[in-house]
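In: give the three-dimensional model of this entry:
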Amino acid sequence: MDKEPQKAGTKHMSTPIERKPDWLKIKLTTGENYKELKNMMRDKTLHTVCEEAKCPNIHECWANRTATFMILGDICTRACRFCAVTSGLPTELDLQEPERVAEASEQMGLQHVVVTSVARDDLADGGASIFAATVLAIRQRMPFCSVEVLIPDFMGSESSLRTVLDAKPDILNHNVETVERLSDKVRSKAKYRRSLELLARSKQIAPGIPTKSSIMLGVGEEWSEIIQTMDDLRQVDCNIMTIGQYLQPTTKHLTVKKYYTPEQFAQLKAEGMKRGFSHVESGPLVRSSYHAHEQVKSSQRA
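Out: Below is the predicted model of the structure:
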């Protein structure tokens, strides 16, 4: 396959996307639930990470009436080399967005809501106040609905983290994304140790709120480094871990160095459970919010 020519001004060289193994083939489901949810998102001018990040599970999740809301617009101030979300200078800050997310969650009849965002380094609090307002708006409309937040690192701001935790989400999720050696190559601005500090600080501020993190495999990590990442997460008392296969979203993004087999993902799940995580979701198509409602139950039992 020929490589695309490099366009002027693009940040990364184009690289071809390799053929995926059979176990990564996805069955598309576009029934009434999927169409209804898609229309609802457009009507309420809401964004989902399902769409923006080209999640491979979007058809399955939307058909089951579950979605991960992406607040604070759809333009990220960072340009991570694995992520398909548009990067640039954001212009959107909608103070009514939390209420619309809560209204959509109520109309969908959700029992567990996941709220994430683009990175907003242009805002003084990184968008923490909008996260908190969204959690509170969902609580007001749906007092028995659990809420998970998947937050950026807020550039290490403790006050921003406190703002989110004060809203009392049921799960605080922040992804380390990859092993420490590759972090600077794969992520933009985010630091591996700063991510661990955020998770540790969360437990210091709100010890009763379970924490969660995720890594993607296939960007050049060694097996021993994956195990070390598990140990690092447990060292800061992270409760839930998700592990999935990195898939190259476009020719401008990082190439896949390796495709892990379902059997290898099963091995990693066993390794994680052995280390004391309350729940490990591990599989080729697993993403941070995949089966999130089941992870809440596991955490509560633990």
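
In: please count neighbours and contacts with C-alpha atoms only from this point.
Out: OK.

In: quick one: secondary structure of Ser159?
Out: helix (DSSP: H, G, I helix; E, B strand; the rest coil).

In: to check against the first, give me the structure of this:
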Amino acid sequence: MISAPIQSEWLKTRKRPLTLWVTGILLVVVVLYPPFMVGLSKICAVDTSQGLRIMIGTPPKEMSSIAQQMRDQVTLPDVIVTTLGVAASVSRLLMVILGAMLAGSEFAWGTARHLVGRTRDRRAFVGGKLAVILGLTLLLLVAALALGLLSGSGLTPVVRDRVTWDFLTPGLFLRLPLALLFAALTVVPYALLAFTITLVTRSTATGLSLGLLTLIIGEPIFAQILASLPAPWNELVYYTPTACIGILKGWMGTLIGGAAPDHVGRSVVVLLGYSLALAGLAFASFRQRELTA
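Out: Have a look, this model is predicted:
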């Protein structure tokens, strides 16, 4: 029961050399990324009167004390915003994996069939799966937010006598659901990317590999290339998901009374456009498959 789907997926993947290359590159990145980040964390820059000095090793004591002072000034509203941003980042990685797996999961097909009323329309199944993706995204964000606030890394270090509860206003409770939806909007396009690639290529490994490579490497490099272009072409960087996500994260800072950044509406429209385009491609792929079946 378990070996048959794995064998089928391997046979589909083995026929696509590009998939094997992409999967191999992904494995190399995953293996090398943690030690690279550990080594990078040992590098600190100190601005001195002689200029910028790069040091490798343990940061000086004065830098550690400054970091401790910054941690001591963190308040509970700050933790809400920070935790929500971290939850969205982690959820993007998880939903790329889940998006690819959902495209080939018979269990997910059964869930989709139940959502759309037990219809036999395969395109309706795709709609049901998209609903599953959105539901899982919101569930992950809410769970991560709750765990982050209640764990030692969230609520415990910042609850002191000096912290007041004045920020618990009706406006906060009205904004928090909207912030959750915006956080979900920063996650869903990546899940749909892996989901759609899996449907088009009929290979879960391809959808998973290309989705993760786009998230970890492809999009950041593409955004840097756009930002380095001469004006006005460098303005195109603001239409990348990375830039839109940064703007929405800044909007989440309004939970603690800050001013909303510019272009929030544009970022919402861009991310919605990416999501709808990928969903439309998924539907079109299934329609073409039905016509040629």
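
In: any idea what the TM-score is?
Out: These two chains, once laid on top of each other, score a TM-score of 0.27 by TM-score structural alignment, normalised by the length of the second structure; 123 aligned residues with a Cα RMSD of 5.6 Å.

In: look up how far Thr19 of the second structure lies from Ser275 of the second structure.
Out: 24 Å (Cα to Cα, to the nearest Å).

In: now the one helix or strand Gln224 of the second structure maps to, how far from the chain's geometric center?
Out: Per DSSP states H and E, Gln224 of the second structure falls inside helix 219-227. Computed by Cα atoms, centre = their mean, to the nearest Å, the chain-centroid distance of helix 219-227 of the second structure equals 17 Å.

In: list the helices and strands the next helix or strand after it packs on?
Out: Counting by DSSP H and E, the element after helix 219-227 of the second structure in chain order, helix or strand, is helix 241-252. Of the remaining helices and strands, those touching helix 241-252 of the second structure by 3 or more Cα pairs under 8 Å, 6 or more residues apart in numbering; DSSP states H and E are helix 170-185, helix 219-227, helix 264-292.

In: if you set the cut-off to 10 Å instead, what comes out?
Out: With contacts defined as 3 or more Cα pairs under 10 Å, 6 or more residues apart in numbering; DSSP states H and E, helix 241-252 of the second structure has these neighbours: helix 76-104, helix 170-185, helix 219-227, helix 264-292.

In: for Gly127 of the second structure, which of these is the nearest?
Out: Closest to Gly127 of the second structure of these, according to Cα to Cα: helix 264-292, at 8.2 Å.

In: residues of the closest one that come out buried?
Out: Going by neighbour count (16 or more other Cα atoms under 10 Å), the buried part of helix 264-292 of the second structure is 264, 267-268, 270-272, 274-275, 278-279, 281-283, 285-286.

In: for the closest residue in space to Leu98 of the second structure that isn't next to it in sequence, which residues are in contact?
Out: Distances taken as Cα to Cα, 6 or more residues apart in numbering put Ala191 closest to Leu98 of the second structure, at 7.1 Å, once the chain neighbours are dropped. For Ala191 of the second structure, the contacting residues are 91-102, 130, 133-134, 137, 207-208, 211-212, 275, 278, by Cα atoms under 10 Å, 6 or more residues apart in numbering.

In: at 6 Å what do you get?
Out: Neighbour list for Ala191 of the second structure: 95-96, 99 [criterion: Cα atoms under 6 Å, 6 or more residues apart in numbering].

In: just the endpoints, please. Distance across stretch 104-115 of the first structure?
Out: Length of stretch 104-115 of the first structure, first residue to last, Cα to Cα: 12 Å.

In: list the buried ones in it?
Out: 104-106, 108, 110, 112-115.

In: mind putting those residues in JSON lines, secondary structure and distance to Arg234 of the first structure included?
Out: Compiled in JSON lines, these are given as follows (DSSP: H, G, I helix; E, B strand; the rest coil; distance: Cα to Cα, whole Å):
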{"residue": "Ala104", "secondary structure": "helix", "distance to Arg234 of the first structure": "35"}
{"residue": "Ser105", "secondary structure": "helix", "distance to Arg234 of the first structure": "32"}
{"residue": "Glu106", "secondary structure": "helix", "distance to Arg234 of the first structure": "35"}
{"residue": "Met108", "secondary structure": "helix", "distance to Arg234 of the first structure": "35"}
{"residue": "Leu110", "secondary structure": "coil", "distance to Arg234 of the first structure": "30"}
{"residue": "His112", "secondary structure": "strand", "distance to Arg234 of the first structure": "25"}
{"residue": "Val113", "secondary structure": "strand", "distance to Arg234 of the first structure": "25"}
{"residue": "Val114", "secondary structure": "strand", "distance to Arg234 of the first structure": "23"}
{"residue": "Val115", "secondary structure": "strand", "distance to Arg234 of the first structure": "24"}
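
In: and of the residues you listed, the nearest to Gln300 of the first structure?
Out: His112 (13.4 Å).

In: what about the nearest residue to that closest one once chain neighbours are set aside, neighbour count?
Out: Of all residues not flanking His112 of the first structure in the chain, Ser146 sits nearest, at 4.7 Å (Cα to Cα, 6+ apart). Using other Cα atoms under 10 Å, Ser146 of the first structure has 19 other residues around it.

In: wait, Ser146 of the first structure sits on Ser105?
Out: No: counting by Cα atoms under 6 Å, Ser105 is not a contact partner of Ser146 of the first structure; they are 11.1 Å apart.

In: show me what counts as buried in the helix or strand containing Thr137 of the second structure.
Out: Assigned by DSSP H and E, Thr137 of the second structure belongs to helix 122-150. Neighbour-count burial for helix 122-150 of the second structure, counted by 16+ other Cα under 10 Å, picks out 122-134, 136-138, 140-142, 144-149.

In: repeat for stretch 99-113 of the second structure
Out: In stretch 99-113 of the second structure, counting by 16+ other Cα under 10 Å, buried: 99-105, 108-109, 111-113.

In: for stretch 18-26 of the second structure, same thing?
Out: In stretch 18-26 of the second structure, counting by 16+ other Cα under 10 Å, buried: 19-20, 22-23, 26.

In: what sits up against that stretch?
Out: Outside stretch 18-26 of the second structure, the residues that reach it (Cα under 6 Å, 6+ apart) are 206, 209.

In: before we move on, back to that, can you add distance to Leu37 of the first structure and give the buried residues of stretch 104-115 of the first structure back as CSV?
Out: Converted to CSV, those look like this (distance: Cα to Cα, whole Å):
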residue, distance to Leu37 of the first structure
Ala104, 9
Ser105, 10
Glu106, 12
Met108, 8
Leu110, 12
His112, 16
Val113, 14
Val114, 15
Val115, 16
